[in-house]
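K.L.:
with the input below, show me the fold.
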Amino acid sequence: MSLPKRILLWLMAGFYVLAGVQHFRAPEFYLQIMPPYLPWHLALIYISGVAEIVLGVAVLIPRLRVWAAWGLIALLIAVFPANVHAAMSEVSVSGADPIWSWVRLPFQALFIAWAWWYTRPPR
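P.N.:
I've put the predicted structure just below:
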């Protein structure tokens, strides 16, 4: 694995672990964007937080990397409806301008592509 790809791997892993920890430190942030049609909002926030932490660590383990990367992709797809809900409902997350909910949406594709990069076999 090239040095830039390795650095980006560690950056991605750290991003998910820290994001997962935030689900426990500040669940109210995530409660704001939960679509009303989903049940058990707080439980889903904690479950997704655990998933981010576990997958963020697992992506660093070579034999688990591909599976963890696919898991991150699945997680990003699973939480996308909450981001769409926040944008379409003009949710002001933590007092920020609701436009930021729209800005977040394209980043989902970037994060999916970033994780997908680690599903590819090494050259």
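K.L.:
when you work out contacts or count neighbours from here on, use the C-alpha atoms and nothing else.
P.N.:
Fine.
K.L.:
burial of the closest residue to Glu90 other than its chain neighbours, as a residue count?
P.N.:
Nearest residue to Glu90, sequence neighbours excluded (C-alpha to C-alpha, 6 or more residues apart in numbering): Pro98, at 5.0 Å. Pro98 has 17 neighbours, counted by other C-alpha atoms under 10 Å.
K.L.:
please provide the structure for the following sequence as well, for comparison with the first:
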Amino acid sequence: MISLIVLVVATLAFRLLGALGVRRLAGWRASAAHGLAVMLVVTASAHFVPEGVTVMPTHADLVRMVPPFVPFPGAVVYLTGVLELAGAAGLVLPATRRAAGFCLAALFVALLPANVHAAVADVPFAGEPATPLLIRVPEQLLFIAVALWVAVQAPRVREEGRDRQRAVPSKA
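P.N.:
From the prediction side, this is the model:
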């Protein structure tokens, strides 16, 4: 639920900056891309927090969420943290936003079994009771939808390059 709050607050803050004149954030999609990036930095940080830290979820909390059929759960948690950080970086760069959005949607789909497992197996998270499945799945579906929404309207890298070439006057 914290992830959802971070996403909403960050998106609204970026949209406010856009309304105040920051052209990069003038639209809802760009603001949502940046908001999703902030959320990913926050969630990815938990992948690297050692056990014993009580302020936030830890690596050990996330390892417990990994379904038993997934090999090397500790390494998988580190890998998904790195992928979330890479996705966050990709979202803030217009040239890579499209690819990042589609890749993040795929990552969120891949992470869905961990959320289902954590809810069904009643895995506590950061010392708190497990989040119910009826909250986890819709929240994950929302993250998938936002990642796809951001990706769909982002310019393709080739199109962006062609537009730049057209804008450059010829020397002939």
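K.L.:
ok so, going back, contacting residues around the residue nearest to Glu90 of structure 1?
P.N.:
87, 90-92 (C-alpha atoms under 8 Å, 6 or more residues apart in numbering).
K.L.:
aligned counterpart of Phe48 of structure 2 in structure 1, please.
P.N.:
Mapped onto structure 1 by TM-score structural alignment, Phe48 of structure 2 lines up with Phe24.
K.L.:
buried ones among the contacts of Pro98 of structure 1?
P.N.:
87, 90-92 (16 or more other C-alpha atoms under 10 Å).
K.L.:
closest to Leu105 of structure 1 out of those?
P.N.:
Ala87 (8.2 Å; C-alpha to C-alpha).
K.L.:
in what helix or strand does that closest one lie?
P.N.:
helix 65-88 (DSSP states H and E).
K.L.:
can you list contacts of that helix?
P.N.:
Outside helix 65-88 of structure 1, the residues that reach it (C-alpha under 8 Å, 6+ apart) are 32-35, 48, 51-52, 55-56, 58-59, 92, 98-102, 104-105, 108, 111-112, 115-116, 118-120.
K.L.:
where in structure 2 does that helix fall?
P.N.:
On the basis of TM-score structural alignment, helix 65-88 of structure 1 is assigned to residues 97-120 in structure 2.
K.L.:
check the mean deviation of the matching stretch from structure 1.
P.N.:
Aligned to structure 1 and superposed, stretch 97-120 of structure 2 gives a mean residue distance of 0.7 Å (mean C-alpha distance after the TM-score superposition for structure 1).
K.L.:
how distant is that stretch from the center of its chain?
P.N.:
9 Å (C-alpha atoms, centre = their mean, to the nearest Å).
K.L.:
so which bits of it are buried?
P.N.:
97-105, 107-108, 114-119.
K.L.:
which ones are touching the residue minimising distance to the centre of structure 2?
P.N.:
For structure 2, Leu40 is the residue whose C-alpha lies nearest the centre (C-alpha atoms, centre = their mean; 4.1 Å). Taking C-alpha under 8 Å, 6+ apart as the contact definition, Leu40 of structure 2 lies against 84-85, 87-88.
K.L.:
what strand or helix carries it?
P.N.:
Per DSSP H and E: helix 28-45 holds Leu40 of structure 2.
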